[in-house]
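1. coordinates for the following, if possible.
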Amino acid sequence: MSLDESYEALKETILEWGGVEVTAMDVYSDIFNLGYNEIQKENEAPGEFKANPLGYFRNNDAHKGHYRIMFDDTFENSLKELQEADFAILNGITYFGRKNVQDHASTMRAMIFDLDGTDAKHLANFFSGAIRGDAYPVPNYVVMSGHNIHLYYVFEYAIPLYPNIKIQLRELKFALTRKIWNQYTTTIKNPQYQGINQGFRVIGGKTKVEGRRVRAFKLNDHPFNLETLGKYVPEESRVDESQLFKLTFLSLEEAKKKYPDWYERRIVKKEPKGSWECKRALYDWWLRQIQSGATHQHRYFCIMCLAIYGVKCGVPFEEVKKDAYDLIPFLNSLKADEPFTENDVKTALECYDSDYITFPRDVISKLTAIPIQSNKRNGRPQKLHLKGARAIQKINDEFNGTNWRDGNGRKPKKGIVQQWKSEHPNGKKIDCEKETGLSRHTVIKWWDD
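-> Model (predicted):
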């Protein structure tokens, strides 16, 4: 079956299961309640604390993309601009400000999923399981983006994105992805996990296929709430609605009394938020994991997490950037008919930001479909774990007549740096980092000593 025949078969399957084609404005008006004064108008006076959807678009001949605030009264005109761009995305979230970064997210109006690798047969299986068997929630809209399917679940009320709710919504979305994405609904084995901030090609906009536009079909008139979506996932993955409308912030005066150390460090001294310093070896390890375990549908997230590991390990941005661009030929080889471009790398590298320094290991593993084993101590505290390890070493030494410390003593880091400098009189700090495996901060500390 040709690609065009496959596309037509997908469309016919949607129609057979009750889908009715609708316009982009039909979908976005439903999601954002356009015309009901819920999002800001273009020249509206400040003070109402309203937020707006944010579009992002880029043309193939442009060096960078642009953000577009989608106002209530000019939404349609802004949408037309996005639809004519070579690449444009929008999601179901409203934001404060001009960039669709998660820290600025205000409310979630719709939860959207990719269902890649599905054909007419697998899509029919999904519809059958959802409509006849209640195995999956029936999406409000099914969107065809080139050869991919997007599922839109519209909320009956805006979900406020307080920090604790963001974390719960992320877990809910991951759990629903695991539910929806299986051997009966897609040909791709590993689920493609996406955060709540993920953008999706604009309905009515251009796709990767020349001359083909993103099309939307309505399937379900009934909006969702967190309870109706939550019934499809295990209880531990559901959102605690009792916390939904509770502000989780303390006033500065309350925080000063309750957390004096934090107040002194963050507010008075204006220090950055706490983090830890990871060894350079962790970054190099992740680079090897990409080269051995990346799959084509997770290429973007592999580079995104390379940037995150770069931040965690103190690797200079220019070096991370070079490593990312050097991976393009390999990532293209995973699926030559869907090239991974320099623009894809550029967008993924936006995660080289200190805000991502505490990005959790389990989320990285889910986004990239690359297993990451945790360091196990069998539930013991580190101090007790090390004590047990040393006891085992002592027993082995007594039995074997050896001393595990012989020849294994670590050189002081100062000595390593100074020895490397003496052997490389014209060497640079970055080369010292690479060859010794020491962190950037350690090399800088002892460089001029």
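
2. switch to C-alpha atoms for all contacts and neighbour counts from now on
-> Noted.

3. so for the chain, the centremost residue is which one?
-> Nearest residue to the geometric centre of the chain (C-alpha atoms, centre = their mean): residue 195, 4.4 Å.

4. tell me the SS of the spatially closest residue to that residue that is not a sequence neighbour?
-> Of all residues not flanking residue 195 in the chain, residue 170 sits nearest, at 6.1 Å (C-alpha to C-alpha, 6 or more residues apart in numbering). Remark: residue 170 carries the secondary structure label helix [criterion: DSSP: H, G, I helix; E, B strand; the rest coil].

5. how close does residue 170 sit to residue 366?
-> 11 Å (C-alpha to C-alpha, to the nearest Å).

6. go on, residue 4?
-> In terms of C-alpha to C-alpha, residue 4 sits 32 Å off from residue 366.

7. give me the more crowded residue out of the two.
-> Set residue 4 next to residue 366 and count neighbours by other C-alpha atoms under 10 Å: residue 366 wins out with 19 against 11.

8. residues contacting that one?
-> 192-193 (C-alpha atoms under 8 Å, 6 or more residues apart in numbering).

9. and the helix or strand containing it, how far out from the chain's middle?
-> Secondary structure from DSSP states H and E places residue 366 in helix 361-368. Centroid separation for helix 361-368 versus its chain: 9 Å, with C-alpha atoms, centre = their mean, to the nearest Å.

10. to compare with the earlier structure, here is another sequence to fold:
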Amino acid sequence: TKQLWSAQISNAHDKIQYESVCQPFRAVGTSGKDKHKIALAFETGPKLTIEDFNARLPKKYAINKIYKSELTKKQAQELYPEWYQRIVVEKGERGHWNRHEGIYHNWIEKCYQGTEVNHRYYCLENLCSLAVQCQIAPEQVEKDVRELAEYFETLTNKDDNHFTEYDIACAMRTYEEPTESAYRRRIEFISEKTNIPLQRTKRNGRKQEVHLKRIRAMQEFDDEDNGTNWRDGNGRKPK
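-> Now for the predicted structure:
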């Protein structure tokens, strides 16, 4: 991506836009944001494999860590019988952890404070991803998305780059039709796409056991003060 957005190719080389391989694009023959321009596509060669891509990349960027279990199905059944029954035999879905609602609202604040023009879509799409993880009600998501989209439109600095209903609809698809990627995202991926810096939570040198005891004590103090129970609505849901 960085090579394609170099100064020799693009005049926006200082504001690189990263696109997901799952990012939808306009159908060939339809108009774009500029109604006088038609979307075109060109066949330039055969399909490329991972090996083909690696041959064109510097070695440090090569894709060489594709995880694949070395266990046979029989070994997996013996080691993880409950998982095997639920996923392999019953064709069940992979389980997910739910996150605290505060993470969702915190991201909204980050969007108001740090969103840039060329990263607006991914900021909104990530909000929809967090809405899935935090189990936010549809009415609340719709309200927050609309309000944030209105703010994003105020950042528009070119007539051909408005934040449109199409952008909103594409972002909302993550919430309305959640896939595995809506639940599992690395903060490095989010930061790269949104250009909003994120850092992992640190234990400040404490061992995990000590750190967790401290967190639980803080949670119990907050519960006593607020009359709440932090466990309500959190954790993995039973099947």
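
11. now the TM-score, please.
-> TM-score of the superposed chains, computed with TM-score structural alignment, normalised by the length of the second structure, equals 0.73; 226 aligned residues with a C-alpha RMSD of 4.0 Å.

12. that older thread, I'd like the distance between the aligned partner of the residue nearest to the centre of the first structure in the second structure and residue 99 of the second structure.
-> Residue pairing (TM-score structural alignment): residue 195 of the first structure is matched to residue 20 of the second structure. From residue 20 of the second structure across to residue 99 of the second structure, the span is 24 Å (C-alpha to C-alpha).

13. hmm, back to that, how about the secondary structure of the residue nearest to the centre of the first structure?
-> Going by three-state DSSP: residue 195 of the first structure is coil.

14. dump the residue contacts of it.
-> Residue 195 of the first structure makes contacts with 170, 173-174, as judged by C-alpha under 8 Å, 6+ apart.

15. next one: it from residue 238 of the first structure, what distance?
-> 16 Å.

16. just give me the neighbour total for the residue nearest to residue 41 of the second structure when sequence neighbours are not counted.
-> With C-alpha to C-alpha, 6+ apart as the criterion, residue 41 of the second structure has its nearest non-adjacent residue at 6.3 Å, and that residue is residue 28. Other residues lying near residue 28 of the second structure total 11 when counted by other C-alpha under 10 Å.

17. one more: residue 77 of the first structure?
-> 11.

18. residue in the first structure paired with residue 233 of the second structure?
-> Match for residue 233 of the second structure (TM-score structural alignment): residue 441.

19. next one: stretch 296-316 of the first structure to chain centre, how far?
-> Using C-alpha atoms, centre = their mean, the offset of stretch 296-316 of the first structure from its chain centre is 11 Å.

20. name the helices or strands packed onto the longest strand belonging to the first structure?
-> The strand that spans the most residues within the first structure, counting by DSSP state E, is strand 148-160. Using 3 or more C-alpha pairs under 8 Å, 6 or more residues apart in numbering; DSSP states H and E, the elements in contact with strand 148-160 of the first structure are helix 24-32, strand 105-115, strand 141-145.

21. let's see 6 Å
-> Packing partners of strand 148-160 of the first structure (3 or more C-alpha pairs under 6 Å, 6 or more residues apart in numbering; DSSP states H and E): strand 105-115, strand 141-145.

22. which of those sits closest to residue 407 of the first structure?
-> Proximity to residue 407 of the first structure (C-alpha to C-alpha) singles out strand 105-115 among these, at 53.8 Å.

23. in the second structure, what stretch matches the closest one?
-> Against the second structure, strand 105-115 of the first structure falls on no residues (TM-score structural alignment).

24. where along the second structure do the helices fall?
-> Here the second structure has its helices, by DSSP state H, at 50-56, 73-79, 81-83, 101-114, 120-133, 138-154, 165-176, 180-183, 187-194, 208-226.
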